[in-house]
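Participant: coords please:
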Amino acid sequence: MNVLIIGAGYVGTTTGLIFAELGHSVTVIDVDQKKINDLQKGILFFYEPGLDTLLTKHIASGNITFEMDHQKAIKDNPLIFICVGTPQNQDGSANLDFLREASEFIGSNLYEYKIIVIKSTVPAGTSKQVKGWIEYTKKDPVSFDVLSNPEFLREGSALHDALYPDRIILGSENDQATALLQELYKGIKAPFIVTSPSAAELIKYTANSFLATKISFINEIAILCDKLHINVQDVAKGVGLDIRIGPLFLDAGIGYGGSCFPKDVLALIDTAKKNNVDLSILEKVHAVNENQPGYLLKKIKTRLISLSAKKIAVLGLSFKAQTDDIRQSPSLKIIKDLISEGAMVEIHDPVAKLPGDLMDKVFQKASAEEAMINADAILICTDWPHYKKIDWPDLKNKMKSPIVFDGRNMLDAAEMKSIGYIYEGIGCE
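Facilitator: You can find the predicted model right below:
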């Protein structure tokens, strides 16, 4: 099939490459000329394992092209996926400005029947808004359908998640359009759930918010474990073996971040408020997550007393391993607090880079080992596998104080203590 992707961001680029892998002819457009130029050359602007190889493969095969001729792209493709960003407004609501711009552009260039699919994460009822925007701007009396097909990609494993999804959710009110989308995904084995567009939109927010709830819940239990001198990892393992709960998202730490969970939780809370519904549990989930980085900082201050002029080595900048995404990263919150306390901060991350507002305040080192030399304490903020492989016995003798605060509970506490480190995790001492 001929498929158009509007938005060459993380979701749009990944979605386009997956459809190309399935044998479809894909065109990706974006308003960012540099982004399109780089993608045409096979250069990804974000880090995602395996995706660069797929990009090179399908540029060569001709299955995917990146264009700036937006009018021609809409004319030539009967199936249009909207994959633009829906960032967070200051009040927590979803900003739909990019979505509206894309919808109105489609409408002003709509001269024959098209199927428009919203891939972006949007509040329940947005499909109706998109339909209204297109209706208002279209010039000819042509028909079209608006469907919802939310993505469930985890940064760091997007390629696997797209090729082997747990389910494909489709919000559609047209049987022919539904059949066409099912044909589009032919070759991917997964349950196909067909529902209303509004339900499909709400499924995405509900899923992410529930996973965020599991994270905040185990983080609160971890604080209790610290008080009771119980290992939260033992508790999480015992609880996670219950098939009604499951083991995923029960890793205590410094909280969730990234481009999805923080904004999706707040957007769902906002939707509820606009409909006079109180989501008190979800409000608490957000509050716990906001406080979690501060809990680790409190541990550091209790141990070191004063942070003034102390050198702290921070390992990990991205909100999770296998991605360079630093949006809403707990690491950034902690680094800013360390700076405000007068600490000298040196950081390392294999792929993520410091944001501009921190470049003149923090030193980013080429290796974790370099950042750790002469440090008064080490703080692990991202669970990159490389940090397990560090020669911890050797580095202990190169530090001012052999103190490790493990914000991801990724190291073995007993082993670290046997080496001679003072080790503190989250609910895991």
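
Participant: can we go C-alpha only for contacts and neighbour counts from here?
Facilitator: Fine.

Participant: So the nearest residue to L241 once chain neighbours are set aside: helix, strand or coil?
Facilitator: Residue nearest to L241 in three dimensions, not counting chain neighbours: P247, with 6.3 Å by C-alpha to C-alpha, 6 or more residues apart in numbering. Under the three-state scheme (DSSP: H, G, I helix; E, B strand; the rest coil), P247 adopts coil.

Participant: For P247, give me its contacts.
Facilitator: For P247, the contact set (C-alpha atoms under 8 Å, 6 or more residues apart in numbering) comprises 236-237, 239-241.

Participant: And for G50?
Facilitator: Going by C-alpha under 8 Å, 6+ apart, G50 touches L159.

Participant: buried residues in stretch 70-84?
Facilitator: For stretch 70-84, burial by neighbour count (16 or more other C-alpha atoms under 10 Å) applies to 70, 73-74, 77-84.

Participant: what's the answer for stretch 5-23, then?
Facilitator: 5-23.

Participant: now do stretch 348-364
Facilitator: 348-350, 352-354, 362-364.

Participant: Check stretch 332-350 too.
Facilitator: Quick answer for stretch 332-350 (16+ other C-alpha under 10 Å): 332, 334-335, 338-339, 343-350.

Participant: Please provide the structure for the following sequence as well, for comparison with the first:
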Amino acid sequence: MKIAVAGTGYVGLVTGVCLASKGHKVTCVDVDENKVKKMQRGESPIYEPGLPELMKESMENLIFTTDYKSAYQDADVIFIGVGTPEKYDGSANLTYVFQVAKQIAQTAEKHCVVVLKSTVPIGTNDKIESYIHNKQVNDVKIYVASNPEFLSQGTAVHDTLHASRIVIGVTEEYPADVLKQVYENFDAPKLVVERRSAEMIKYASNDFLALKISYINEIANLCETVGADIEEVTAGMGFDERIGHRFLKSGIGYGGSCFPKDTKALNWFANFNDNELRTIKAAIEVNENQKFKLVKKAKKYYNDFLFLNVAILGCTFKPGTDDLREAPSLVNIPILMEDGAYIRVWDPVGQENFKKCFPEKIQYCSCIEDAIAGADLCLILTEWGEVKEFDIKKYEELMKHPIVLDGRNCYNLSDFANTRITYDSIGRRTVNPDLYIEK
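Facilitator: Next comes the predicted model:
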């Protein structure tokens, strides 16, 4: 089948490459000429494990271009995978979606199905359909369908090729049949629903996971107060099939391109429609407060951060990606710098992006050892494998004051029992809490 994909970010590019790997002829469209040239060479413009390899394997079925007219005019299916960034009021910015819709309306020369892959507010598919029909130039039938994505950064290729479900939102049988053909070789349950239900499934799913994370972080905070261990608590909870083990990992909050944006967008949408989602509103508030957890912990050990050497391990919002969107590092590091701390950052893939935000006054390190050498304090913000596998004895050997504040619970408490390291994590007791408290 001849497919066009608008947008080559995480959603668009992964979707296009995965469809091409299944034998479809896919044309990916982007406005960035340099990005397109890079993709034409078989290079992925985004960091995503497994994507570069699959992209090279599927190049005979892939075309990358800035020429949307040639891509859309004779496509059977056109996926819209452009961004819907958060606006100041929390609502979703649909500018890019409507720009693509206008281009399709002006160039489509055959019957086709336009598929909204981007995360959009409930009712957007209806608006896009009306917009395209009002703007279209040629006398062809253009259908609109909702097909939300459920991929996670770091596992996006696997999440697409081995999806938990494929949701198809339609108002007519024809676009449903077409999308069933598109996904014929994908081994996943295919759920055909109304378009508005499909749009809601996306938001409801993401926001439920955000709720789960915020809930367990609140339980973790209470565990610290009453002396319980959040790891033991979540282990006990997870055996209940109604709860499960996933998304019960306590830490310093969720980030990235989905959960923060989607919770705020659904909260705004509910308020706009005279509804109040109090649980979502609470999740947003809990998550924002949780990001400052380690800075608050640091105040137990130092009255201020003036002239302190602080090591930061991990600046991306999660491992397996170079994405900094809504990452705790973006709020913690400025606070430390404003209080006079000297910052050293280590991250295996996110440093170049972080340098764009903070090109000066931060020392970027090529290894964990360099970051922690002579440090008065170490903050773990991302649970990279290199951090989890790091020899903890080196904290004691290399740091001036081995105080490790772990925002991702990377280590077992027992590992620090016979050390002179103060290890303070989330929802658990502090190991060696009194060794370095500033009097």
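
Participant: returning to that earlier point: now flag whichever of the buried residues of stretch 348-364 of the first structure is closest to P385 of the first structure.
Facilitator: P350 (10.3 Å; C-alpha to C-alpha).

Participant: what do we get in the second structure for V345 of the first structure?
Facilitator: Aligning on TM-score structural alignment places V345 of the first structure opposite I343 in the second structure.

Participant: Please read the previous query as pertaining to L181 of the first structure.
Facilitator: Counting by TM-score structural alignment, L181 of the first structure lines up with L179 in the second structure.

Participant: Helices - which of the buried residues of stretch 70-84 of the first structure land there?
Facilitator: Of these, the ones assigned to helices by DSSP state H are 70, 73-74.

Participant: distance of the match of V345 of the first structure from K293 of the second structure?
Facilitator: 18 Å (C-alpha to C-alpha, to the nearest Å).

Participant: Can I get the ones in helices among the buried residues of stretch 70-84 of the first structure in CSV including distance to G407 of the first structure?
Facilitator: Shown next, in CSV, are those (distance: C-alpha to C-alpha, whole Å):
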residue, distance to G407 of the first structure
H70, 46
A73, 47
I74, 47
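
Participant: Spatially central, which residue of the second structure would that be?
Facilitator: Using C-alpha atoms, centre = their mean, the residue of the second structure that lies closest to the mean C-alpha position is G256, 3.4 Å off.

Participant: That residue pairs with which position in the first structure?
Facilitator: Pairing criterion TM-score structural alignment: the partner of G256 of the second structure within the first structure is identified as G258.

Participant: Verify the contact between its match and P330 for me.
Facilitator: No: when contacts are counted by C-alpha atoms under 8 Å, G258 of the first structure is not listed as touching P330 (9.0 Å).

Participant: Spell out which residues are contacts of both of these two.
Facilitator: Taking C-alpha under 8 Å, 6+ apart as the criterion, G258 of the first structure and P330 both touch F319.

Participant: returning to that earlier point: please name the residues that touch the nearest residue to the residue nearest to the centre of the second structure once chain neighbours are set aside.
Facilitator: Closest residue to G256 of the second structure apart from its sequence neighbours, by C-alpha to C-alpha, 6+ apart: R325 at 4.8 Å. Counting by C-alpha under 8 Å, 6+ apart, R325 of the second structure touches 255-257, 316-317.

Participant: between the residues you listed, which is nearest S205 of the second structure?
Facilitator: Among the contacts of R325 of the second structure, and counting by C-alpha to C-alpha, the member closest to S205 of the second structure is S257, at 14.7 Å.

Participant: Can you tell me the closest non-neighbouring residue to the closest one?
Facilitator: R325 (5.9 Å).

Participant: same question, D207 of the second structure
Facilitator: Per C-alpha to C-alpha, 6+ apart, closest to D207 of the second structure is T263, 5.5 Å.

Participant: so that neighbour sits in a helix?
Facilitator: Yes: counting by three-state DSSP, T263 of the second structure is part of a helix.

Participant: and after the helix or strand where V14 of the second structure lies, which helix or strand comes next?
Facilitator: V14 of the second structure belongs to helix 10-21 when assigned by DSSP states H and E. Once the chain leaves helix 10-21 of the second structure, the next helix or strand it forms, by DSSP H and E, is strand 25-29.

Participant: Superposed on the first structure, what's the mean shift for that next one?
Facilitator: Superposed on the first structure, strand 25-29 of the second structure shows a mean distance of 0.6 Å to its aligned residues (mean C-alpha distance after the TM-score superposition for the first structure).

Participant: Next, the angle helix 10-21 makes with that strand.
Facilitator: Inter-element angle recorded for strand 25-29 of the second structure and helix 10-21: 160 degrees (by axes from the mean of the first three to the mean of the last three C-alpha atoms, to 10 degrees).

Participant: which outside residues touch strand 25-29 of the second structure?
Facilitator: 1-8, 12-13, 16-17, 19-20, 61-68, 71.

Participant: give me that answer again for 7 Å
Facilitator: 1-8, 16, 20, 61-68, 71 (C-alpha atoms under 7 Å, 6 or more residues apart in numbering).
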